[in-house]
Structure formats: structure tokens, C-alpha cells
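Asks: any chance you could fold what I've pasted below:
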Amino acid sequence: MKTIEIVYVAMTCAPENSEKFGDHLQYTAGDVRKMEGCIKFDCLNSPEDTNRFVAYLEFGCRVGLQRYKRSDAADNINKWLFPMLTRSPVYRRYQAVVIQSSDNL
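Replies: Below is the predicted model:
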């Protein structure tokens, strides 16, 4: 069976960094979306608290996720975005099994 690697990261940045953080996250997501194996990279900003963000990533295989973790994009997130956070991000990694599909992702 085919599996999909899913990563969920919830982050809170300092109010003075909110706009810059969101811009950098969107820019980085654009680079990651071009990577082989990346199915999705969504960046969501909470309408109730503009300092809260969620990054949601899907990779078609474990190898794609491993490539991402070793990429310049991941390094840039650690170097440029994480210092703007007010606390450590909440990180979850899931592995989903595709049991039926109408396409060939």
C-alpha cells in the first residue's frame, strides 16, 4: 500500500514579526512545493490570532520528506523563521495509508 508522509507544525511568533514571518513562510513554501515528492505545503494564519501559524506538508514518500529535511529550505526555516517564534513549535508527523484513490499521486 502507498503511504503519504504528513507534517503539521503549529507556531506562534512575536507580534512585531507576524507580517515578516508570514511572508517568509509563504516564500519558503513556494520553494518546497517545487521539490520532488512534495504533494502539498499549506501555510495558514489564524484569523483569531495573527501571530499563530500552521504549516501543513504532505510528501508522497518517506524519501521525499527526508530530502526536504536535508534541504536548504529546511535550513532556512531553522535559521530565519524559528528565531522569530515566542516558543518552540508544536510538531507532529503522521503516516497515512492511501486505501483508495481516483488519481495516481
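
Asks: alpha carbons only for contacts and neighbour counts from here, please
Replies: Will do.

Asks: so which strand or helix has Ala10?
Replies: With elements taken from DSSP states H and E, the one containing Ala10 is strand 3-12.

Asks: after that strand comes which helix or strand?
Replies: Later in the chain than strand 3-12, the nearest helix or strand by DSSP H and E is helix 18-33.

Asks: let's see this one next, to set against the first:
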Amino acid sequence: MKITNAVDIINEICSHLGDGWVINEKPDVELITGYYQLISAVDKNKDFSMYCCVNNGRLHIRGFVFNDVSGDNFTPALNKGALKLAEYIRKNVISQKNYLFSIFNNRK
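Replies: Okay, here's the model as predicted:
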């Protein structure tokens, strides 16, 4: 990837994820500078979001349910390109959504 701005990199990846993933301009929690919350416009992803940042040529991303239960941290290298990174994120982050919901529901 030749884009150097973190927001542009994340937006490019989001465009390949499908399901209307975008950077949340007004996240529910206060974030450290450089971190972003990704949310989906699709109802099936309601209450599931991802938090990410770009650092040292890598994307650091993790899925969350209700901003409470977190999945595994995933840190792919940016040189893979946005399309490949989107595929990795679907496989390694978004795929944990049902598992994270089951953990949340079993804690009640």
C-alpha cells in the first residue's frame, strides 16, 4: 500500500470489507489518538465493532462485542494490500463475532 495516512489506509480496507464498514466519527468511548472504531451499517453486525490503529507498517485490529468482550489482536503487515487485508480481517477478526457473543451471553 502506498497510502501513508492512517485514515486513508483504514478507509481503503473498509471499502473492501463489505457490509458498510466505516470509521465511526463519534465512538462510544474516548479513544487514544491514532485509534479508530470501525462500525458496520448492516444490522447483522449490530453491537459488534472493531478497534484499530496503524503503527510501524502494520494494522493492529481487534473485534469487540458491546465494547466489553474482545477478540484476539490481529496485526497483519500493510504491504499485503487492502484487498488481502480485508480478506484476512474477515477470516481472523469478524469471524470471531459469534464466539464473542456467546461469551458475553454466558456471563449473564
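
Asks: TM-score them against each other, please.
Replies: The TM-score (TM-score structural alignment, normalised by the length of the first structure) is 0.36; 60 aligned residues with a C-alpha RMSD of 3.4 Å.

Asks: list of residues touching the strand or helix carrying Tyr99 of the second structure?
Replies: Assigning secondary structure by DSSP H and E places Tyr99 of the second structure in helix 97-106. Under the criterion C-alpha atoms under 8 Å, 6 or more residues apart in numbering, residues Phe48, Gly63, Phe64, Val65, Val69, Ser70, Gly71 lie in contact with helix 97-106 of the second structure.

Asks: can you point out the buried residues in the helix or strand that contains Ile9 of the second structure?
Replies: Per DSSP H and E: Ile9 of the second structure is located in helix 6-17. Neighbour counts over helix 6-17 of the second structure (16 or more other C-alpha atoms under 10 Å) mark Ala6, Val7, Ile9, Ile10, Asn11, Glu12, Ile13, Cys14, His16, Leu17 as buried.

Asks: try stretch 21-33 of the first structure
Replies: For stretch 21-33 of the first structure, the neighbour count (16+ other C-alpha under 10 Å) marks Phe21, Gly22, Leu25, Gln26, Thr28, Ala29, Val32, Arg33 as buried.
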